[in-house]
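K.L.:
okay, predicted coordinates and the sequence, questions at the end:
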Amino acid sequence: MLIRREIPADLAAVRAVTIASSYKPHEEEPVEVILRDSLHKGENWIPALSLVAEGEDGAIIGHALCTWGRIGAVRVPNLSLLGVRCDHRRRGVGTALVHATLAAADALDTLMVVVLGDPDFYGRFGFQPSTDFGIVGEEPAWEHMFQIRPLHAYDPSVQGEFTYPEPFGSI
């Protein structure tokens, strides 16, 4: 498996992975696909933190997408979407994508990475409850799933409410 930056030629394959990994029988098009398309076109998309996992045959088997959010005036990357093809789950693809995302974010000298997700999964990578850092999400109900992974440039004075970029609030 190879983890690399997403390139324009990957768009259709990444969209297919998003559809397959987010499929819900009651949805014509999963909301994750609509969100991914909108985020990818937005000004807060971070190309350097938009990664794909290639299988041995060169096919895209997973992806991670980050966007810029804010804590006050400070831009902070948010791991907005993580998807793995169903036939490649539980093989380390998601783990490799998260590790690569954190390493790439650290290389960009960002303070931290924010995620809204399963604490059991993301806790393995050093994510901790955001409230431990004086940071809150936009929805109080998210408290246990809204997490922060401090990086080498972490600054404990950066506290407050994390604001997601558009189109999060409109989808």
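P.N.:
Right, received. Where do you want to start?
K.L.:
from here on, contacts and neighbour counts on C-alpha atoms
P.N.:
Will do.
K.L.:
got a list of what the closest residue to residue 64 other than its chain neighbours touches?
P.N.:
The shortest distance from residue 64 to any non-neighbouring residue, by C-alpha to C-alpha, 6 or more residues apart in numbering, is to residue 82 (4.5 Å). The neighbourhood of residue 82, defined by C-alpha atoms under 8 Å, 6 or more residues apart in numbering, consists of 62-65, 94, 97.
K.L.:
residue 56 versus the residue nearest the centre of the chain, what's the distance?
P.N.:
For the chain, the residue nearest the mean C-alpha position is residue 79 (2.0 Å; C-alpha atoms, centre = their mean). The gap separating residue 79 from residue 56 is 25 Å, by C-alpha to C-alpha, to the nearest Å.
K.L.:
for comparison:
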Amino acid sequence: MTETNWRVRPEMRDDAPAVRAVNAAAFPTEAEAALVDTLRKDSLVWLPGLSWVAEAPDGSIAAHALLSRCWVDGVPALALAPVATAPEHQRRGAGSAVVRAVLEAARWYGERLVLVLGHPEYYPRFGFVPASRYGIRPPFEVPDEAMMALVLDDSASVPMGTIEYPPAFGV
């Protein structure tokens, strides 16, 4: 199944258990599933319309991508985390489809900057580059190529400084 075959849409209230199940199945622990649950309860960082799912042909949730509020030197930005695909749908384009959709939604909402800590072989396909190119750094040690940034709107300058994640991230 290719990426163009996935139906993507914003998460709906009734999707929460299925989103939790996808995140729990996609990672070795339930930490990411718990992260989504905790972020969902924080009205300062949970942004309606920026949690998206990809549906399998049978209507079940195949993949999930979440953008939540973070800051760089006090300037609002978005953190892309987690991105999860149910094991039976991995490597079929569901994850890519939902990431592209949530990034497009962020553009539509007028967001300017997205940050992701992830695989440097995967995220550049969406336009991410090392965050250090913009003078952005995480509040913890990670390989430079793993902390990435995507500027959605380059009409204003990109903030420089340290990323401040919401308390739910535990950093």
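P.N.:
Alright, I've got the coordinates. These figures come from a predicted structure and were not determined experimentally.
K.L.:
drop the TM-score for these two in here.
P.N.:
The TM-score (TM-score structural alignment, normalised by the length of the first structure) is 0.90; 165 aligned residues with a C-alpha RMSD of 1.4 Å.
K.L.:
circling back to that earlier point, now the residue nearest to the centre of the first structure: closest residue in space that isn't a chain neighbour?
P.N.:
residue 66 (4.5 Å).
K.L.:
how close does the one you found get to residue 43 of the first structure?
P.N.:
12 Å.
K.L.:
likewise for residue 20 of the first structure?
P.N.:
26 Å.
K.L.:
then residue 77 of the first structure?
P.N.:
On the measure of C-alpha to C-alpha, residue 77 of the first structure and residue 43 of the first structure end up 13 Å apart.
K.L.:
between those two, point out the one with more neighbours.
P.N.:
Ranked by neighbour count (other C-alpha atoms under 10 Å), residue 77 of the first structure and residue 43 place residue 77 first, with 24 against 12.
K.L.:
touching, residue 17 of the first structure and residue 84? I think so.
P.N.:
Yes. With contacts counted by C-alpha atoms under 8 Å, residue 17 of the first structure reaches residue 84, the gap being 6.5 Å.
K.L.:
more neighbours: which of the two?
P.N.:
residue 84 (26 against 22).
K.L.:
not counting sequence-adjacent ones, nearest residue to the more buried one?
P.N.:
That would be residue 62: by C-alpha to C-alpha, 6+ apart, it lies 4.1 Å from residue 84 of the first structure.
K.L.:
contacts only, for that neighbour.
P.N.:
Here residue 62 of the first structure is in contact with 14, 17, 52-54, 82-85, 93-94, 97 (C-alpha under 8 Å, 6+ apart).
K.L.:
shouldn't it be within a strand?
P.N.:
Yes. Under DSSP: H, G, I helix; E, B strand; the rest coil, residue 62 of the first structure falls within a strand.
K.L.:
that one pairs with which position in the second structure?
P.N.:
By TM-score structural alignment, residue 62 of the first structure lines up with residue 63 in the second structure.
K.L.:
gap between its match and residue 115 of the second structure?
P.N.:
When residue 63 of the second structure is compared with residue 115 of the second structure (using C-alpha to C-alpha), they lie 19 Å apart.
K.L.:
cool, and residue 139 of the second structure?
P.N.:
Distance from residue 139 of the second structure to residue 115 of the second structure, by C-alpha to C-alpha: 13 Å.
K.L.:
out of the contacts of residue 82 of the first structure, flag the one nearest to residue 155 of the first structure.
P.N.:
Among those, residue 65 lies closest to residue 155 of the first structure (C-alpha to C-alpha), at 23.6 Å.
K.L.:
right, and the closest one touches residue 53 too?
P.N.:
No. With contact defined as C-alpha under 8 Å, residue 65 of the first structure does not count as touching residue 53 (11.8 Å).
K.L.:
mind naming the longest helix for the first structure?
P.N.:
Using DSSP state H, we find that the single longest helix of the first structure is helix 93-107.
K.L.:
which other residues reach that helix?
P.N.:
3, 48-49, 51-53, 61-64, 77, 82-84, 112-113, 125, 151-153.
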